[in-house]
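[1] Make a model of this:
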Amino acid sequence: MEERHKRILQSNRSVLMGGLDPSKLYDGLLEKRVFTQDMIDEIKNSGTRRDQARQLVRDLETRGSRAFPLFLQCLHETGQQSLAEILQNGAPAAQLQPSPAARPAVRPLPLSSPMDADKLSRETVPVCPVQQPSTTPSPSPEKDSPRPRPQGRPRRDSIQSYKMDASPCGLCLIINNMEFEPQTELSNRKGSNIDCDKLESRFKALNFTVEVKTNLKQRQIKHALSALCKKDHSQYDCCVVIMLSHGTEVSHNRFPGAVYGVDGQHIPVQLITNYLNGQHCPSLQGKPKLFFIQACGGDEKDTGFEVSPDEAAPSIGGEDDQTDAIPTSSSSDSLSTSDEVDARATLPTPSDILVSYSTFPGYVSWRDTQAGSWYVETLDRILEENANTDDLVTMLMMVNHEVSQNSAKGLYKQMPGSFNFLRKLLYFQTQR
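    Prediction:
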């Protein structure tokens, strides 16, 4: 797509997010060969109408020089002429001011929750309350008038736990990509079979029905996830997906990173999770969906930082350590600068989802060709030793700590982490 057309789409992004109806465009965009069927399926699976509109515009910017005029044509054909005219005129949305009669009344900003603090900090002009003159005395300092302790704050022992007593507890899908097609120029992942065997045995011991699929192309990964999504999970309490592959960093608005099929085509983690969210898999609504990603989040190597002597610990790691990174041209900041904040008034779609990454987004993940990856080796051992007594989030913190002590080639470090949208504590079934 020509740069001027990209600029028009970007400057009118908020208008498109608010008014575009992607569902009316799919047939026309497919017929005109602007998108492939796979691309349209990916857009449909990206979430709400607004999420689909965002993904559609992003993908549109990657298409050829005819994509923009054909997109305008589709808008006209589907009754979305007003959007087509805005784009055709090339006028940024900020220039389209409402008439004085239609201008909305200015209202005070609502109080923001702590989660909104980072959003406000990115505004170009800070919003500050106006200090009104007052004749009343100022409040006493906090030491003179102690703040009352918040009432009703939940204690850890009062937090509910997920029901995890079904037998079997749930389904576990492991996708293990080891041998990549030569034209992809991706190295084979020696040692990944060790990871796969460990996790298969571990989750069977935790009373899951485990299915292993090996060396899948991107399309086959999507098919396997779609098949898992379409199963009836009503008799189960949980679902687990494990991805063992090369990975890279991609733009996103929810979960960072992507994993590669053996054909060199990647699938975003965000799309992987969408298959099982409450919107697309009703029989898993309110149940925990767990994703474990052993892949790189990018191509940066972490050399760590100097710590005090009491923090220092012997590092482990060998000369045979390899990474699961694929170089990427994107910035190490995985958020696109064109992303915008969308307010949600309902329970977020990713509720009851946890995504555990082997490494911090943007960095490589290390794998020993003889013993398997640092992350999986540690995760397997922590689950074996602590699943009887500890919840999943606590155990993942143990994994984070232990992997952070490792060192590849005596120099490089690794820091796992997770995106946790669980609402309750999760305790696995174990043989006590």
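[2] Going by C-alpha atoms from here, please, whenever you check contacts or count neighbours.
    OK.
[3] what about the residue most central in space within the chain, is that helix, strand or coil?
    Taking Cα atoms, centre = their mean, the centroid of the chain lies closest to Phe255, which sits 1.0 Å from it. Under the three-state scheme (DSSP: H, G, I helix; E, B strand; the rest coil), the conformation of Phe255 reads as coil.
[4] Sketch out the strands for the chain, chain order is fine.
    Across the chain, reading from the start of the chain, the strands by DSSP state E fall at 170-176, 208-214, 238-244, 247-248, 258-260, 266-268, 289-294, 321-323, 353-357, 366-368, 372-373, 417-420.
[5] Next, the angle from the first one to strand 238-244.
    Using axes from the mean of the first three to the mean of the last three Cα atoms, to 10 degrees, the direction of strand 170-176 lies 10 degrees away from that of strand 238-244.
[6] on that earlier part again, will you turn the strands of the chain into a markdown table that also has mean neighbour count and distance to Asp59?
    Putting the strands of the chain into a markdown table (neighbours: other Cα atoms under 10 Å; distance: least, Cα to Cα, whole Å) gives the following:
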| stretch | mean neighbour count | distance to Asp59 |
| --- | --- | --- |
| strand 170-176 | 22 | 26 |
| strand 208-214 | 17 | 29 |
| strand 238-244 | 23 | 25 |
| strand 247-248 | 30 | 18 |
| strand 258-260 | 28 | 16 |
| strand 266-268 | 21 | 13 |
| strand 289-294 | 24 | 25 |
| strand 321-323 | 21 | 29 |
| strand 353-357 | 23 | 25 |
| strand 366-368 | 26 | 31 |
| strand 372-373 | 24 | 34 |
| strand 417-420 | 17 | 25 |
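[7] ok so, going back, which non-adjacent residue is nearest the residue nearest to the centre of the chain?
    Closest residue to Phe255 apart from its sequence neighbours, by Cα to Cα, 6 or more residues apart in numbering: Gln270 at 4.9 Å.
[8] Following up with a second sequence; could you model it the same way so I can compare the two?
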Amino acid sequence: MDPKHRGILQRQRYNLVKALNPPEICDGLLSKGIFTQDVIDGIKSKETRREQARQLVTDLETRGSRAFPAFLECLCETGHQDIAELLQSEDGARHPLPIPVQPLQVPLPVQIPKYTEKPDRPDLTPSVVVLPLKPEHLPLHKSLSPPDMKRENQRERHKRPRRDSIQSYKMDASPCGTCLIINNVDFEPASDLKDRKGSNIDCDSMEKRFKALNFEVIVKRNLKYKHIRHEMSSLAKRDHSEYDCCVVIILSHGTEANHNRFPGAVHGVDGPALPVQLITNYLNGKNCPSLQGKPKLFFIQACGGGEKDIGFEVSPDEVEPSSGGIDDQMDAIPMSSSSDSLSTSDEPDARASLPTPSDILVSYSTFPGYVSWRDTQAGSWYVENLDRVLEENVATDDLVTMLMMVNDAVSQISAKGLYKQMPGSFNFLRKLLYFQSPQP
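    Next comes the predicted model:
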């Protein structure tokens, strides 16, 4: 599909999911050669109408160039003219909206009265003479030409696209999976790290949010370096066979660290820092077989380094600036020493010979090397906006799309009227990921 049309579907996903009647649209897309029966069976396997509609739109985005105009036709044919016009308005009227096809009406034979007697006799009754229609009087329509229809159907079959491989992760287990939250607030004096006031607000919001998303949430507070490793090892040893996903959220001070895959490191309350790369390795396919092929998500609220970003000047209409809190603090110290960085001698699960991770996404609160800001009264910029975006968009959008929304929101905040922050992620997911919608 044209990237422009894919973008339109993504922006209008909420309206489409809200309005569509999937069985009607599926029938039309099948007849037009856009969907195969296998794709439709996958859509109908979803339990609710909204889930079916969401899967329909997701699958539609993976079709070829004919998918968008064919979708517009299906909308018009099934009484969704308003939605079709909405999509068409974004497309710049490139494709004229189809006029709903009415049943072909062939004119009745012309009846001309013919008098059997002279017309000046008032008592005469006319008889009817039926004149046959000439071919040029017949309306033009493809349905009147069976050979043409046969050739058109053959062309449709030849142009029918193959079934695409990109799909969504299975996310319907109950509970969906385990969510481990590590919340480091009170740091030991010997660590030379300040206490992280406001982090409990982040922890509470993430605990509530992922419970609402049907995760089993485990919260651990004020963990030392070795205890972080112990909790990750325990999580890896759990049996995740009945689950569809695993989430790890770490709220702590952070720093830079040597790496060859995932940057950054997070500090235990005693001071030493554990590289993010080692944290993710606990759940890779080798160390946690029951999570093979399933998404492993890591959300890191910690600094990626000690550099402060003062941003760059743009025109006023580029952003909607907003200021941070009255007491913004950083979650950073300088780059960790070599003793805290990766070492193949004491960290055998970090060897370069391990396969490249799959089904892993690491979302960072800030760009590697830069500080991450936290309001002592309201929590961190990143977690606050992550929680809000999940609440507002989880029913309609996939995770990567929502993280872009978080990036945009955080990028428009300023600390002390000067400093900026840019979240980002390292994405090794193979499919789209939709969380379960919270139950009303």
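[9] Out of the strands of structure 1, the one nearest Gln405 of structure 1 is which?
    strand 366-368 (12.8 Å; Cα to Cα).
[10] what's the matching range in structure 2 for the closest one?
    Mapped onto structure 2 with TM-score structural alignment as the criterion, strand 366-368 of structure 1 occupies residues 373-375.
[11] After superposing, tell me the mean distance of that stretch to structure 1.
    Once superposed with structure 1, the aligned residues differ from stretch 373-375 of structure 2 by a mean of 0.2 Å; criterion: mean Cα distance after the TM-score superposition for structure 1.
[12] coming back round to it: contact partners for the residue nearest to Phe255 of structure 1?
    The neighbours of Gln270 of structure 1, taking Cα atoms under 8 Å, 6 or more residues apart in numbering as the test, are 46, 252, 254-258.
[13] Go ahead and build a ChimeraX selection from the buried members of these.
    Restricted to the buried members of those, where burial is judged by 16 or more other Cα atoms under 10 Å, the ChimeraX selection command reads as follows:
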select :46,252,255,256,257,258
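[14] Now tabulate the contacts of Gln270 of structure 1 in CSV and tack on distance to Gly264 of structure 1.
    Rendered in CSV, the data for the contacts of Gln270 of structure 1 read as follows (distance: Cα to Cα, whole Å):
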residue, distance to Gly264 of structure 1
Ser46, 21
His252, 19
Arg254, 23
Phe255, 21
Pro256, 18
Gly257, 15
Ala258, 12
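[15] returning to what we had before: map the residue nearest to the centre of structure 1 across to structure 2 for me.
    In structure 2, the residue paired with Phe255 of structure 1 according to TM-score structural alignment is Phe262.
[16] So which residues of the stretch 1-150 of structure 2 form helices?
    When secondary structure is read from DSSP state H, counting those that start in this stretch, the stretch 1-150 of structure 2 shows helices at 3-11, 13-19, 22-31, 37-44, 49-60, 67-77, 81-90, 146-159.
[17] Can you say which of the ones you listed is packed in most?
    By mean neighbour count, with neighbours taken as mean count of other Cα atoms under 10 Å, helix 49-60 ranks first of the helices of the stretch 1-150 of structure 2 at a mean of 22.
[18] That one aligns to what range in structure 1?
    No residues of structure 1 are matched to helix 49-60 of structure 2 when aligned by TM-score structural alignment.
[19] again with stretch 236-246 of structure 2
    Using TM-score structural alignment, stretch 236-246 of structure 2 corresponds to residues 229-239 of structure 1.
[20] my read: Leu60 of structure 1 touches Ala67, true?
    Yes: the pair Leu60 of structure 1 and Ala67 qualifies as a contact (Cα atoms under 8 Å) at a distance of 6.7 Å.
[21] ranges for the helices of the stretch 51-200 of structure 1?
    Taking DSSP H, counting those that start in this stretch to define them, one finds helices in the stretch 51-200 of structure 1 at 67-77, 81-89, 117-121, 192-205.
[22] who wins for proximity to Pro361 of structure 1 among the ones you listed?
    The minimum distance between Pro361 of structure 1 and the helices of the stretch 51-200 of structure 1 falls on helix 117-121, with 18.6 Å, by Cα to Cα.
[23] before we move on, back to that, contacting residues for the residue nearest to the centre of structure 1?
    With contact taken as Cα under 8 Å, 6+ apart, Phe255 of structure 1 is in contact with 269-270, 419.
[24] could those be laid out in JSON lines, adding distance to Ser283 of structure 1?
    As requested, these are arranged in JSON lines below (distance: Cα to Cα, whole Å):
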{"residue": "Val269", "distance to Ser283 of structure 1": "21"}
{"residue": "Gln270", "distance to Ser283 of structure 1": "20"}
{"residue": "Phe419", "distance to Ser283 of structure 1": "22"}
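[25] Great, nothing more from me.
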